[in-house]
Every structure is written in C-alpha cells, then in structure tokens.
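> sequence below, structure please.
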Amino acid sequence: MLAIVDYKAGNLTSVERAVRHLGASCRITDDPGEVDRAERIIFPGVGAAAASMENLHRLGLDKALGRAVHQGKPVLGICVGCQIIFEHSEEGQTPCLGLIPGKVKRFDSSLLTKEQKPIKVPHMGWNQVTWRKSHPVFKGLQNQDQFYFVHSYYPVPQDPEHVLGTTEYGLTFASAVAKGSLAAVQFHAEKSGRAGLVILSNFLSWDGKEV
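The predicted structure follows:
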C-alpha cells in the first residue's frame, strides 16, 4: 500500500488522482499505524510550517515518518512536505522534523529576477529545475522541463550532497533534495503535467536506494 499522509495540510486529492492515474493503489490516512504498514509514503502539503508541525505531533505522524525513513521505506515529500523535513523553518521560527540537516528560509522580496525586477513573493507559477545529480526518482527529466511552484519559503540543505535539483528565482535554491530513502520536491509534482508524472511514476517503482 502507498500511504498519502493527511496532516490537515491540504493538497491530498490531487496527489491521489495523479497516483491512481498511474495505475497505483493508495490511501489517504492520518493514522500512524497505517503509515507504519505502508510500503511507501507520499508526504504532501500546503500551508504554514507551525500548523503543519502541530498537527503532525498531535496525530503522531511525526514519529511514524521518522520510523519510515529510519527503516528505509521510500518517502516522497512535496511542497510543505519538502520544507518541514529539515531542522528549522523561519516561518514562525518552527522546529521541524530534522530528517535532513538544514533550514528553511523566506524569499527576500528585494531580490531581483533575471529581468532586474523585484521578485514576487510567493513564488508562483512554472519554473525550470536544473538537475545536479542523478537519482532514481528524477531519471528521465531534462533541464528544460517546467514544474509548478507555489511557495514563499525555500529549503537550504546543510550538505550540498543532498541537493539534486536547483531553481532560479532571485537566487539559486534547492528545489529537489534527497537523503537515503527520502526524496522531496519544493514544486507540486502532481500539478506539473508530464514531468511531474515522471517523478511520481519513478517514485512508485523506487526501492528507496539512491543508486
């Protein structure tokens, strides 16, 4: 079974539809026991880091996610699920799950686009990802592929080895990361058309190993 983690952060049915479109069975759940029994896990989400962490703690899903990663189960984080896997978020000065060393920072609205105009926060719309390293979840993707972003904060991994892909938006930020059996994307794979479905399809067959 594939578990889609429901920690009251939204964005669940679009992930479920994309997974079922690829022919896989899945279950949206807020039960840590079901997460423990799942073969692989998608950890999506939109919203604020503090509220997300509060719900994860309240439901016991924080520990279930930690157990899954420790056991080497394939886990895919999406959007907020790519942020709160780090140690700390500037959004509400929130301690997070600490599954990957690093922090999450807010975009500085004084940053400039390539056209030398102030960036808009949140970063919203289609943007490219430059792939820095090969990984089973991101195989078959090209640097010109576009992905759909909606976020005001971005991850800053402590170890550059954990950065798989980067995106330009006033600065270069990590938009795809991985460590062990955990991979995550800042963009919405489930809303990113063909390229997003490639990622989800790769994840559905991934054994949790980086090579």
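> C-alpha from now on. contacts and neighbour counts both.
Fine.
> so what touches the longest helix along the chain?
Counting residues, the longest helix found in the chain (DSSP state H) is helix 193-205. Among residues not part of helix 193-205, those counted as contacts by CA atoms under 8 Å, 6 or more residues apart in numbering are 18-19, 22, 24, 40, 74, 76, 136-141, 145-147, 188-190.
> now the other sequence, so there's something to compare against:
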Amino acid sequence: MGNIRSVAQAVMKVAPECTVVIAHTPEMIASADKVILPGQGAMPDCMTNLKESGLFEALLVAIKTKPLLGVCVGEQMLFTTSAEAHLPQKSTDCLNIFPGKVIKFDLEEKVQLDGSHFKVPHMGWNEVKQQRSHPMWEGIPDASRFYFVHSYYVVPDDEEYVFGTTHYGSEFTCAVARDNIFATQFHPEKSAQLGLCLYKNFTRWNP
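Below you'll find the model as predicted:
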C-alpha cells in the first residue's frame, strides 16, 4: 500500500540491470529472486489488503526462502502483533516472523530541547545509529540521516534482531535483520543518496 511505485522507481534507478516488477499474482512472487515488502497506512488495512490480494501465502513462502527487504509498515508487518487496530479489536495480528510487537509513540509528557512538544507522527529526517554491522549498511556511515513518517514502531522481543536505532523522545528500533531478512522503519526511497545506496545494497545482497 502507498509507496510501492516510488520504491520500484528507486530500485530501477540503482540497478538498471535488474528486472523490477510490482507483483500482483502469487506466481510473480514465486519467480522473483528477491522481494521488497513496502507499506504505508493503517496496519489493519495493510493486513487485510495483503490477504485479499491473494499474495499472503506466496509472501510467507518467499520470506522463508528469498532475500526480503521490509520498508515502513512493511517492517512492522513482520512482527507478531500491532497496537494499531480497528475497534473493538485491541490489536492486529501480523505475520509473526519476528517475535515482538508494534506500539504507538507515547510522547505527551516529553519535550524537546527547545521546549516544544514532540509531535506524532514522527515525520522528517533523523539519525540512524547502526547497532550491528550488516552488508546492507555498506557505504552508509553510522549516524546517517534517513526520512521517517510513522506513529508506530517495532519492539522486538530479542535485541539480537536490532540493527538500527533512532532517538525521538527515547530510543526506538528502526532497523531489524535476521538471516535473509532486513527491514527498516525509515523510507530509503525518500532518503536521497544514502537511501538509494541501501536499495543498491539489497540488489547485491546474497545472504
């Protein structure tokens, strides 16, 4: 949902030798060498659209067998549950690839250095601290700035999955990885040259 075409255009720019398609059938996912799972909007809508699209089962297979990059809500979808839900539900079930949850920023009692209140959604450029080395960080200096637009963020059960953090009111996880999966809360396609570098790294990554 949301930013699929801008993601595709970014990958085409950094890897013109690759064939980039926006998958709309299970067969297209099954035949892909690598998969990017982007997303914007409300989690319940994203999960519903994924299931109604007919791509749900094919994506689960791809997650286990192919390099996969999750972006924004695409990162959040990889976790167990999200606090973003349509009432009367209290949470939304996600893909449960990473054990953990997705929660909303709670910044009402916090103020910034200039005395202003933190705003939700967190929107704009912010530094990303690399917690662990990874091939996806190649050519990207630690504390580089990336572009964020989100009200929710992931909380992994195990810190070994945390590969990047950002500070907004408090430190939160903004990049996770495990085996063939790498995912970010920030938008590489909106993050200028370093964002393009991350997409280029993905096209070359062979876990």
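> any idea what the TM-score is?
Remark: TM-score between the superposed chains equals 0.92 [TM-score structural alignment, normalised by the length of structure 2]; 199 aligned residues with a CA RMSD of 1.2 Å.
> and Val177 of structure 1, which of the three is it?
strand (DSSP: H, G, I helix; E, B strand; the rest coil).
> ok, it - how many residues close by?
By other CA atoms under 10 Å, the residues close to Val177 of structure 1 number 26.
> structure 1: which residue goes with Val71 of structure 2?
Aligning on TM-score structural alignment places Val71 of structure 2 opposite Ile78 in structure 1.
> have a look at how far, on average, the longest helix of structure 1 is from structure 2.
In the superposition with structure 2, the aligned residues lie an average of 0.7 Å away from helix 193-205 of structure 1, counting by mean CA distance after the TM-score superposition for structure 1.
> ok, back up a step: what residues are up against the nearest residue to the match of Val71 of structure 2 once chain neighbours are set aside?
Closest residue to Ile78 of structure 1 apart from its sequence neighbours, by CA to CA, 6 or more residues apart in numbering: Pro44 at 4.4 Å. Contact analysis of Pro44 of structure 1 by CA under 8 Å, 6+ apart lists 4-5, 9-12, 15, 76-82.
> so what corresponds to Pro44 of structure 1 in structure 2?
By TM-score structural alignment, Pro44 of structure 1 lines up with Pro38.
> now name the helix or strand holding that match.
Using DSSP states H and E, Pro38 of structure 2 sits within strand 35-39.
> which residues touch the next helix or strand along the chain from that strand?
Downstream of strand 35-39 of structure 2, the next assigned helix or strand under DSSP H and E is helix 43-52. Identification of contacts with helix 43-52 of structure 2 by CA under 8 Å, 6+ apart yields Met1, Gly39, Gln40, Phe56, Val73, Met77, Ser82, Glu84, Ala85, His86, Thr92, Cys94.
> for the third one, the count of nearby residues, please.
What it means is Gln40 of structure 2. With other CA under 10 Å as criterion, Gln40 of structure 2 counts 17.
> what sits closest to it if chain neighbours are left out?
Closest to Gln40 of structure 2 by CA to CA, 6+ apart is Gly2, at 5.0 Å.
> tell me if that neighbour really is in a helix.
No. Judged by three-state DSSP, Gly2 of structure 2 forms no part of a helix; its state is coil.
> and it, what pairs with it in structure 1?
In structure 1, the residue matched to Gly2 of structure 2 (TM-score structural alignment) is Gly10.
> can you pull out the helices in structure 2?
Counting by DSSP H, structure 2 has helices at residues 4-14, 26-31, 43-52, 56-65, 73-76, 192-204.
> highest mean neighbour count out of the ones you listed?
helix 73-76 (a mean of 27; mean count of other CA atoms under 10 Å).
> for that one, which helices and strands make contact with it?
strand 35-39, strand 181-184 (3 or more CA pairs under 8 Å, 6 or more residues apart in numbering; DSSP states H and E).
> in CSV: these, plus distance to Gly115 of structure 2.
Shown next, in CSV, are the helices and strands packed on helix 73-76 of structure 2 (distance: least, CA to CA, whole Å):
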stretch, distance to Gly115 of structure 2
strand 35-39, 33
strand 181-184, 29
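> what's the most buried one of these?
Using mean count of other CA under 10 Å, strand 181-184 ranks as the most buried of the helices and strands packed on helix 73-76 of structure 2, with a mean of 24.
> map Ser25 of structure 1 onto structure 2.
Match for Ser25 of structure 1 (TM-score structural alignment): Thr19.
> give the contact list for its match.
Contact analysis of Thr19 of structure 2 by CA under 8 Å, 6+ apart lists Met12.
> how near is it to Thr166 of structure 2?
Counting by CA to CA, to the nearest Å, the separation of Thr19 of structure 2 from Thr166 of structure 2 is 33 Å.
> quick revisit: put the buried members of the contacts of helix 193-205 of structure 1 into a ChimeraX selection.
In ChimeraX, selecting the buried portion of these, with burial taken from 16 or more other CA atoms under 10 Å, looks like this:
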select :18,19,40,74,76,136,137,138,141,145,146,147,188,189,190
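> most remote residue from the middle of structure 2, which is it?
Farthest-out residue of structure 2 from its mean C-alpha position, per CA atoms, centre = their mean: Gly115, at 30.6 Å.
> contact partners for that residue?
Contact analysis of Gly115 of structure 2 by CA under 8 Å, 6+ apart lists nothing.
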